[in-house]
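1. The following block contains a protein sequence and its predicted model.
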Amino acid sequence: MAVPETLRTTYDRHRPILGEIRRYVADTLRPFCDDRKYIFLDRIKDIESLSEKLESGRYSSWQDLDDLYACTVVIPVPEHEENVLDRLVSSFEQVDVKGREQAKKAPEVFRFDGLRWYGRMRTEEASRRQPGMGDIVFEVQVLTAFEHALALVTHDLVYKADNADWKRLRLAAQLKAAVEQIELIIVAFDHAADSVRVSPWPDTTVKAKIIEGFKDLISLGLLPDSLEPLSWRRFGDNVVHLIQSFERNPHNLSNRVDDLLNAAKIHLEAPESPGAPLSGSLFRYVLSLVQNPLVKGSLDKFVVVDSTNLTELYGIKNIKKRFEFPDEPKF
């Protein structure tokens, strides 16, 4: 599209400054986002998009523009917004902020209402860089993961469409309503889960028994806290897979879990018992219990990641199926 020459001249003059601002903001926010597993995205507004924006007649001067550079921080749920705001306020000079609660809308209306923060470089920081950097206001949108996904899906379908279609706008509003409902459920997940009607499912019941049983052993002080797994759910899955390697009858699965927990309790409570090792993992301790006569188990068909402490700490010997590591590279 044709762009006014005056706009192109001004844009080209400011383009290097925008590039410096982009680098500075990204260097400040990207590590913060990476540490918290937020998504960081940014862009410099292209001249064609800027030209169309100015054609709206809503901007009277170059100083009114607040998104020549803009970035987006994608967070899991709205509760993380305060964390991002604190970082923005401590890193830059705040010019304005438009929160979710400030966007007036009727209860039956569903439209974009994500948090938008506007700021500029601090005067002291800008003074050490090229002239003009402290004058540019930039925008930071803080969106939830679902809002970001919705924006990606609907942006080209609706807001950059080649027509004005009531049906498309209506459908986009319905999708936004669905996103709001999903986020409400996530925020109140534990409370909402209490209202879910339970259907019997043996696999889940057995895993719950495993997790609760070993958590009890830790709470009683029979197992050290250092053995607590990173994910209890994954630990439950792994123990079930282990038992299934030597117990093929699914109806006996719960009984084998009882045997395993009973063997652990007897071993740990025995006066002469050294207890479980303080290092290693809870699952490796479970591997050692399979050899206990009370469990009637075997490791013969289960793939084990071998190591020296498997024998020294856990007394596990004669492993039939070892995980195969690649050979050392030859240079």
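-> Yep, it's here. Residues are numbered from 1 along each chain as shown.

2. alpha carbons only for contacts and neighbour counts from here, please
-> Noted.

3. From residue 118, how far off is the most centrally placed residue in the chain?
-> Geometric centre of the chain, nearest residue: residue 37, 5.4 Å, by CA atoms, centre = their mean. According to CA to CA, to the nearest Å, residue 37 stands 23 Å off from residue 118.

4. again with residue 219
-> 49 Å.

5. Do a quick rundown of the helices in the stretch 101-250 of the chain.
-> Assigned by DSSP state H, counting those that start in this stretch, the stretch 101-250 of the chain shows helices spanning 123-126, 145-154, 166-187, 189-193, 202-219, 232-244.

6. Presented hereafter is structure B, for comparison with structure A:
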Amino acid sequence: MPQSVSNAYSQVEPLLKAVSEYVGQTLRTYCDRSGYIFFDRIKKVESLSEKLEGGRITKWSDIDDLYACTIVIPTTAHEPAVIRKLDACFTRVGMRSRGTTKKAPEVFRFDTTRYYARLTDVAAAERAPGIEGVTFEVQIATAFEYAWSTVTHDLVYKGDRVDWQKQRLAAQLKAAVEQIEMIIGAFDQVSVAVPESEWPDIAAKDAIVERFQELITDGVISTNLTPVSWRRFADNVFALVSSYTPNNHARSNSVEALLVEFATMWRQPSAPPCPESGSLFQMVLGHVGNSDTVGSLEKYTIVNSVEMRDFYKLENVSREFQFDGAQQKLDAGGNPS
């Protein structure tokens, strides 16, 4: 590589390491808390030299990706929040948002949002002189964009040949990614156009969610028992019913019988006060565990706890979950023995 490039790079390399340390610590913590993927890199001098030989960059101060990082988000809906975080932590130099790059309608290529920034004056003042002039790049990519770029980059751009077929295939895959992103962005609207096929299990689970949401809305069940995931709650109730209804053709009727009986019992004036602790599914287990109700717990594995005993009166459990991997043995109430 040219000696001039190597000399200039060696002078800025310590600053790049300092920028990498600060930005990495700042954004990695944020991404871990938000459920995003974060990774970064300092551009190698060999890669920089090849880039400068391309003739598109006219001066050293225009180089904006000697240090670069990527934040991978689930969908584009998360992007505004990420940009607000970047603005709060760094000094924005510029940004190229997705969709702003001009391209023909039949062209499909890399088009991820790129945010360019420097350290704030306060952060720069605490570090080596000159660091305030280092511009770095933050790419904000969706999971599908990241997967496409990661898979195709080495296959297409690091080969020994310029291959039309590989570039064509990479563009076709990018088109598929764009279509997926578009569908996800309008998921609720697009799903309406999907032809529906009747499936008893889905209808039964939807009925479970609807009936229990009604009980909470009507004040019969405390809002404290609202599940974190209604989908998981419905799956669990359906699994419970399936454990005592081996005939899959009869499961929908068994679910309906449980829902009617449960709602009738808790809506009557003589019903006991609704528990405020535990979980909604524990409440269902307590109901099914009564000897005079539909269903049975004999073939269902239950995570026993003090709530099951004190709030839902479930004393005897036929199949109890075993905490065999726990460091301490637990008693029937879930307390260390």
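-> Done, it's in. These figures come from a predicted structure and were not determined experimentally.

7. what's the TM-score here?
-> Put the two chains on top of each other and the TM-score (TM-score structural alignment, normalised by the length of structure 1) is 0.94; 328 aligned residues with a CA RMSD of 1.6 Å.

8. out of the helices of the stretch 101-250 of structure 1, which comes closest to residue 136 of structure 1?
-> Of all the helices of the stretch 101-250 of structure 1, helix 123-126 sits nearest to residue 136 of structure 1, with 10.2 Å by CA to CA.

9. Now do the buried residues in that closest one.
-> Neighbour counts over helix 123-126 of structure 1 (16 or more other CA atoms under 10 Å) mark residue 126 as buried.

10. now do stretch 315-322 of structure 2
-> Within stretch 315-322 of structure 2, the residues that count as buried by 16+ other CA under 10 Å are residue 317.

11. and it, how far from the chain's centre?
-> The chain centre lies 34 Å from the centre of stretch 315-322 of structure 2; the measure is CA atoms, centre = their mean, to the nearest Å.

12. So which residues make contact with it?
-> Defining contact as CA atoms under 8 Å, 6 or more residues apart in numbering, one finds that stretch 315-322 of structure 2 is touched by 297, 298, 299, 300, 301, 302, 303, 304, 308, 309.

13. Quick check: closest non-adjacent residue to the first one.
-> With CA to CA, 6 or more residues apart in numbering as the criterion, residue 297 of structure 2 has its nearest non-adjacent residue at 6.0 Å, and that residue is residue 289.

14. The one you found: what's it in contact with?
-> Contacts of residue 289 of structure 2 by CA under 8 Å, 6+ apart are 295, 296, 297, 314.

15. If we use 7 Å, what do you get?
-> Contact analysis of residue 289 of structure 2 by CA atoms under 7 Å, 6 or more residues apart in numbering lists 296, 297, 314.

16. Run a quick neighbour tally on the second one.
-> Okay, so that is residue 297 of structure 2. Number of residues near residue 297 of structure 2 (other CA atoms under 10 Å) recorded here: 20.

17. what lines up against it once you look at structure 1?
-> Using TM-score structural alignment as the criterion, residue 297 of structure 2 maps onto residue 299 of structure 1.

18. Doesn't that match lie inside a strand?
-> No: counting by DSSP: H, G, I helix; E, B strand; the rest coil, one finds residue 299 of structure 1 to be coil, located in no strand.

19. ok, now which ones touch residue 285 of structure 1?
-> So residue 285 of structure 1 contacts 276, 314 (CA under 7 Å, 6+ apart).

20. Quick check: which element contains the counterpart of it in structure 2?
-> Aligned by TM-score structural alignment, residue 285 of structure 1 pairs with residue 283 of structure 2. In the assignment (DSSP states H and E), residue 283 of structure 2 maps to helix 280-289.

21. Give me the distance from that helix to the chain's centre.
-> 30 Å.

22. And for stretch 243-256 of structure 1?
-> Computed by CA atoms, centre = their mean, the separation of stretch 243-256 of structure 1 from the middle of its chain amounts to 35 Å.

23. Give me the neighbour count for the residue mapped onto residue 149 of structure 1 from structure 2.
-> For residue 149 of structure 1, the aligned position in structure 2 is residue 147, judged by TM-score structural alignment. Neighbours of residue 147 of structure 2 under the rule other CA under 10 Å: 13.

24. Equivalent analysis for residue 295 of structure 1, please.
-> Residues within reach of residue 295 of structure 1, counting by other CA under 10 Å, total 20.

25. got it, and the one 5 residues further on?
-> For residue 300 of structure 1, the tally of surrounding residues (other CA under 10 Å) stands at 14.

26. Residue 143 of structure 1 too?
-> 25.

27. so where in structure 2 does stretch 31-51 of structure 1 end up aligned?
-> Aligned using TM-score structural alignment, stretch 31-51 of structure 1 spans residues 29-49 in structure 2.

28. From the contacts of residue 289 of structure 2, pick the one nearest residue 72 of structure 2.
-> residue 297 (43.8 Å).

29. From residue 316 of structure 2, how far off is that closest one?
-> From residue 297 of structure 2 to residue 316 of structure 2 the distance is 10 Å (CA to CA).

30. following the host helix or strand of residue 53 of structure 1, which helix or strand shows up next?
-> Here residue 53 of structure 1 sits within helix 47-54, counting by DSSP H and E. Next helix or strand after helix 47-54 of structure 1 toward the C-terminus (DSSP H and E): strand 69-75.

31. That next one vs structure 2, mean deviation?
-> Following the fit onto structure 2, the mean deviation recorded for strand 69-75 of structure 1 is 0.7 Å by mean CA distance after the TM-score superposition for structure 1.

32. Buried residues in stretch 286-294 of structure 1, which are they?
-> Neighbour counts over stretch 286-294 of structure 1 (16+ other CA under 10 Å) mark 286, 287, 288, 289, 290, 291, 292, 294 as buried.

33. quick one: which of the contacts of stretch 315-322 of structure 2 sit in helices?
-> 308, 309 (DSSP state H).

34. among the contacts of stretch 315-322 of structure 2, who's most crowded?
-> residue 308 (23 neighbours).
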